[in-house]
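Visitor: below: sequence and its predicted model.
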Amino acid sequence: MNSTTSPELTQFAEDVLAGLSASPKHLSSRYFYDDEGSRLFMEIMKLPEYYPTRAELRIFEDQKDGILKAFSDGAEGIDLIELGAGDGAKTAVLIEHILAKGLDFTYSPIDISQEANAALEARFREKFPSLEIRPHTGDYFQVLDSLRSQNGRRKVLMFLGSNIGNFLREKAVDFFRSLRQVMNPNDRLFIGFDMQKDPRVIVAAYDDPQGVTAAFNLNLLTRINRELGGDFDLSKFSHYAQYRPVECAARSFLISREKQTVHIKALSRSFEFDQWEAIFMEISQKYTHAMLEELSSDSGFAIEDEFLNETDFYIDSLWRPV
C-alpha cells in the first residue's frame, strides 16, 4: 500500500484485505456511510417496509415530555450530542419541544460524513433559528473526548435508529465501554433498540422490493472501486437478506452471481469468487428485555428509564454510567 495513503484510507484498505481474505468473506458495515451511502440510508428510512424510523419517531412524538424530563432531571442545562444524526427528522421533534420549554441546551451532531453534517446544519438553522448547533465531523470517540471537559453540564449522548444492532454483541459491549470512558458520571446515554418481533416483518425491512437496501450494500463495492482501485462489477453481485429467530439477528449478504476474479490495485491483490459465494455485509441485531439488561450491565451502565412503542416493539432506553 502507498505510504502517502491517509491513515483512514489505510485502515479501510487493511479491513478490506482482511475481510476478503477470510473464509467466509466479509466486509465491515462501518464503511457503508460515505456520502452516497448516507444518502441511500436516508432513502431507506423513508421506505414503507422500514419500520424502525417510524417506530422511533412515534416514541418521540408521543413521549417527548417524559423523554425531556428524563434528560434534564437534576440538570440545569444539557448538551445534546447525537452520534450519526442522519437527516435529524426524529431529533427535530425533540429539539422543537426543548426549545418550546425554554431549557438551556446545545445540540452537537457527530457524523463521519461532511456532506450529511452540512445538510443537517443548514436544515436545522433554517427550521430553528435560535438553536445553538455545533456539528462535528470525525470519529465519535475522538470528538467526544475533546468535548468531555468542555463544561460541567450534563451531556446526553444519543445513538438512535437501532444502529447499535449493526454490531455483534462483543463489539457492542466494546462500543458502549468506549463511550463510558468519555462520559462523566452525570452524563446519560440514550439508545434505540429494535426488539424481537414477527420474522416476516423484519425480513421485509431489509429486502425492500424497490432495491434501495440492495443499492446501499452494493455501494460499498463502488467505494472500494473508487478509493482502492477495485474492479468490482456490481451487476455480478446480488443482495440477499435473512433473519434467524433463534439468534434474533437479521443478516445481509452480497452473493457472487458467477465465478469471477476481482482485482484491487491498492492491495496489489486479486480475490477469487465462486459462483453463489457470499460476502457477509451486515448484522441487524434484535433484542429482548433480558438482552438489554445484560448488555447494559456488561458495558458499565444501568438502565434508568425506557420509552416503548408497543405496536412496533421498539425501545429507546436511557442509561446512566455506573
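Guide: Here it is on my side, so go on. Numbering: from 1, shown residues only.
Visitor: all contacts plus neighbour counts: C-alpha atoms, from now on.
Guide: Noted.
Visitor: now the spatially most central residue of the chain: how far from Arg226?
Guide: Centroid-nearest residue in the chain: Asn163, 3.5 Å away (criterion: Cα atoms, centre = their mean). Shown here: Asn163 relative to Arg226, a distance of 26 Å by Cα to Cα, to the nearest Å.
Visitor: Ile98 now?
Guide: Using Cα to Cα, we find Ile98 at a distance of 42 Å from Arg226.
Visitor: who has more neighbours out of these two?
Guide: Using other Cα atoms under 10 Å as the criterion, Ile98 and Arg226 rank with Ile98 on top: 16 against 11.
Visitor: which helix or which strand is home to that one?
Guide: Element membership of Ile98 [criterion: DSSP states H and E] is helix 89-101.
Visitor: how about that helix: buried residues?
Guide: Neighbour-count burial for helix 89-101, with 16 or more other Cα atoms under 10 Å as criterion, is recorded at Lys90, Thr91, Ala92, Leu94, Ile95, His97, Ile98.
Visitor: now do the helices in the chain.
Guide: 7-21, 35-45, 51-72, 89-101, 114-127, 140-147, 169-181, 199-205, 212-228, 289-298 (DSSP state H).
Visitor: quick one, what contacts Phe216?
Guide: For Phe216, the residues meeting the contact criterion (Cα atoms under 8 Å, 6 or more residues apart in numbering) are Phe32, Gly37, Leu40, Phe41.
Visitor: as JSON lines, those with neighbour count would be great.
Guide: Compiled in JSON lines, the contacts of Phe216 are given as follows (neighbours: other Cα atoms under 10 Å):
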{"residue": "Phe32", "neighbour count": "22"}
{"residue": "Gly37", "neighbour count": "20"}
{"residue": "Leu40", "neighbour count": "20"}
{"residue": "Phe41", "neighbour count": "20"}
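Visitor: let's have the residues you listed in a markdown table, adding distance to Ile283.
Guide: Compiled in a markdown table, the contacts of Phe216 are given as follows (distance: Cα to Cα, whole Å):
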| residue | distance to Ile283 |
| --- | --- |
| Phe32 | 13 |
| Gly37 | 17 |
| Leu40 | 18 |
| Phe41 | 15 |
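Visitor: tell me which of these is nearest to Arg153?
Guide: Here the nearest of the contacts of Phe216 to Arg153, counting by Cα to Cα, is Phe41; it sits at 32.6 Å.
Visitor: hmm, what's the outermost residue in the chain?
Guide: Across the chain, with Cα atoms, centre = their mean, the residue at the greatest distance from the centre is Lys259 (32.8 Å).
Visitor: Phe273 is in contact with that residue, correct?
Guide: Yes. Between Lys259 and Phe273 there is a contact at 5.5 Å, judged by Cα atoms under 8 Å.
Visitor: tell me the contacts of the closest residue to Leu20 other than its chain neighbours?
Guide: Closest residue to Leu20 apart from its sequence neighbours, by Cα to Cα, 6 or more residues apart in numbering: His26 at 6.1 Å. Each residue near His26 by Cα under 8 Å, 6+ apart is listed here: Gly19, Leu20, Ile279, Phe280, Met281.
Visitor: second structure follows, compare the two:
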Amino acid sequence: MNKQFAIDVKEGLSTSPKRLSSKYFYDEKGSALFSKIMKLPEYYLTNAEFEIFEKKASEIIKLLGVTHQKSFDLIELGAGDGYKTIELLKALDAHHFQYQYTPIDISAKALDQIEKNIHQQLPNKKISPKLGDYFHILHDLKPSPLSKVILFLGSNIGNMENVEANSFLTHLSENLSKGDKLILGVDLKKSKDIVLPAYNDSQGVTSAFNLNLLSRINSELDADFNTDLFEHTPMYDEQEGVAKSAIKSIVNQEVEIKSLDMKVAFKKEEQIHTEISRKYDDIIIQKICLNTGLNIVGKITDSQNYFADYIIEKQ
C-alpha cells in the first residue's frame, strides 16, 4: 500500500469541503486515459503548445540567447513523452548548437517512452534521463559549469494556486545560476466556450479519467466506491481564469474504505474537489514571479493566442 496515498486520502475525505490531490490521477490506467485526453479535439492545450515549438522554435532559441560557442544543459521537468520538446531538439540540432538534454520525470515509463520517441526521430541523439524529484536532481546538477535552460511545459504550473506557484518558482530559482533560463508553458485566459469542453469532452474520456481516482482508492485501499453514483463536474470562472474539476455524489450515500478503517458520508450534490487549472495573462505571470529572482524576457504564443511559452531569466 502507498502510505502517502493512504494518508492523503484519509485527510482529504475528512475535510470540508472534501478534496483529493490531482497527482493521484496518474496510476497506469489514469496515465493512459490522460494520453487519450491530450489527443482529443476539445483539448486544445497540447496542439497549441506543439504549434509554438513546431513553428516558432527559432524564436525560442533567439530569446534563450544561446550561442554556438558554448554548450548548455537543456533540462525538462516532467518530460512526459517529449512530443513537443523533440521539435525544439530538431531546431537546435539543425543549427548545430551544442547541448545536453536531460529529461526528468518521476515515471520510469515516461522516461522509457521519451527515449524511444527521440531514438525514432533523432536516432543519433544521446540524452541523459533522470528518474526522481525535480529539485533533488536540479540541486545535483547545479555545480555544472554549463548554463542551464529549464523546460516546464504543458501549463503544469496551472495545477498550483498562485502562492504555491510562487513558492515553486522560488525553489526553482534557488537551483539556478545567474543568466540561466526557464521556458514556462502556460494556458492563457479565454472564454468558457473554449475552456470548458477541454475538461468535459464529448467522448467522456475526461470523466473516466477523474472517476478513475475513485477506482484507484477501491483497488489500493479496499474501498467500495460505486463510480456510477458519482459524476465528473467541471467548472470555469472566466473572470478569475480558473478551471476546477470535482467529483460529485449524485445521491446520499456512505462509502467504506476498509484499509483506512473509515466510512465517508456523502450528501447528494456534495463534491470532492480534485484539480485546479489556472489560466494566465501577463499580470498573473508577473505576480507569481515576484520576489523569485526570475524576470520575464520574452513571450511566444500560438496563432490563436490560446497558449504562451514565457522565456524567463534568473537574475
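Guide: Sure, I can see it. Source: prediction; values computed, not measured.
Visitor: re the thing from before, compare the contacts of His26 of the first structure with the second structure and list the overlap.
Guide: Among the contacts of His26 of the first structure, those whose aligned partners also touch in the second structure, counting by both residues aligned by TM-score structural alignment, their matches' Cα atoms under 8 Å, are Gly19, Leu20, Ile279, Phe280, Met281.
Visitor: and the furthest pair within these?
Guide: Across those, no pair lies farther apart than Leu20 and Met281, at 11.2 Å, counting by Cα to Cα.
Visitor: common neighbours of the two, please.
Guide: Listed as contacting both Leu20 of the first structure and Met281 by Cα under 8 Å, 6+ apart are His26, Leu27.
Visitor: for the helix holding Ile98 of the first structure, give me the average deviation versus the second structure.
Guide: After superposition onto the second structure, the average distance of helix 89-101 of the first structure to its aligned residues comes to 1.1 Å, using mean Cα distance after the TM-score superposition for the first structure.
Visitor: re earlier: list buried residues within the kept ones among the contacts of His26 of the first structure.
Guide: Buried members of those, scored by 16+ other Cα under 10 Å, are Gly19, Leu20, Ile279, Phe280, Met281.
Visitor: what's the closest of those to Ile303 of the first structure?
Guide: Met281 (30.4 Å).
Visitor: quick check: the alignment partner in the second structure of the closest one vs Asp140 of the second structure, distance?
Guide: With TM-score structural alignment as the criterion, Met281 of the first structure lines up with Thr274 in the second structure. When distances are taken as Cα to Cα, Thr274 of the second structure and Asp140 of the second structure turn out to be 33 Å apart.
Visitor: translate Phe225 of the second structure into the numbering of the first structure.
Guide: Going residue by residue (TM-score structural alignment), Phe225 of the second structure aligns to Phe232.
Visitor: which part of the second structure matches the helix holding Ile98 of the first structure?
Guide: So helix 89-101 of the first structure is aligned with residues 83-95, judged by TM-score structural alignment.
Visitor: from the chain's centroid, how far away is the matching stretch?
Guide: Mean-position distance between stretch 83-95 of the second structure and its chain equals 20 Å (Cα atoms, centre = their mean, to the nearest Å).
Visitor: what does it rub up against?
Guide: Stretch 83-95 of the second structure has contacts (Cα under 8 Å, 6+ apart) with 49-50, 53-54, 57-58, 61, 98, 114, 117-118, 121-122.
Visitor: mind running it again at 7 Å?
Guide: Identification of contacts with stretch 83-95 of the second structure by Cα atoms under 7 Å, 6 or more residues apart in numbering yields Phe50, Phe53, Glu54, Ala57, Ser58, Ile118.
Visitor: hmm, back to that, distance to Ser252 of the first structure for the helices of the first structure - can I get that in JSON lines?
Guide: What follows is those, written out as JSON lines (distance: least, Cα to Cα, whole Å):
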{"stretch": "helix 7-21", "distance to Ser252 of the first structure": "15"}
{"stretch": "helix 35-45", "distance to Ser252 of the first structure": "14"}
{"stretch": "helix 51-72", "distance to Ser252 of the first structure": "17"}
{"stretch": "helix 89-101", "distance to Ser252 of the first structure": "25"}
{"stretch": "helix 114-127", "distance to Ser252 of the first structure": "24"}
{"stretch": "helix 140-147", "distance to Ser252 of the first structure": "25"}
{"stretch": "helix 169-181", "distance to Ser252 of the first structure": "17"}
{"stretch": "helix 199-205", "distance to Ser252 of the first structure": "10"}
{"stretch": "helix 212-228", "distance to Ser252 of the first structure": "8"}
{"stretch": "helix 289-298", "distance to Ser252 of the first structure": "22"}
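Visitor: closest one to Cys248 of the first structure among these?
Guide: Ranking these by proximity to Cys248 of the first structure (Cα to Cα) places helix 199-205 first, at 8.9 Å.
Visitor: how about that closest one: buried residues?
Guide: Of all the residues in helix 199-205 of the first structure, those buried under the rule 16+ other Cα under 10 Å are Ile202, Val203, Ala204, Ala205.
Visitor: also stretch 21-39 of the first structure?
Guide: Using 16+ other Cα under 10 Å as the test for burial, stretch 21-39 of the first structure gives Lys25, His26, Leu27, Ser28, Tyr31, Phe32, Tyr33, Asp34, Glu36, Gly37, Ser38, Arg39.
Visitor: map the fifth one across to the second structure for me.
Guide: In this case it means Tyr31 of the first structure. Here Tyr31 of the first structure is matched to Tyr24 in the second structure, going by TM-score structural alignment.
Visitor: any idea how far its match lies from Lys142 of the second structure?
Guide: Tyr24 of the second structure sits 30 Å away from Lys142 of the second structure when distances are taken as Cα to Cα.
Visitor: can you map out the strands along the stretch 201-322 of the first structure?
Guide: When secondary structure is read from DSSP state E, counting those that start in this stretch, the stretch 201-322 of the first structure shows strands at 237-244, 249-256, 260-264, 269-273, 278-285, 301-309, 314-321.
Visitor: what angle do the first one and strand 278-285 make?
Guide: The reference is to strand 237-244 of the first structure. Between the axes of strand 237-244 of the first structure and strand 278-285, defined by axes from the mean of the first three to the mean of the last three Cα atoms, to 10 degrees, the angle is 40 degrees.
Visitor: many thanks, we can stop here.
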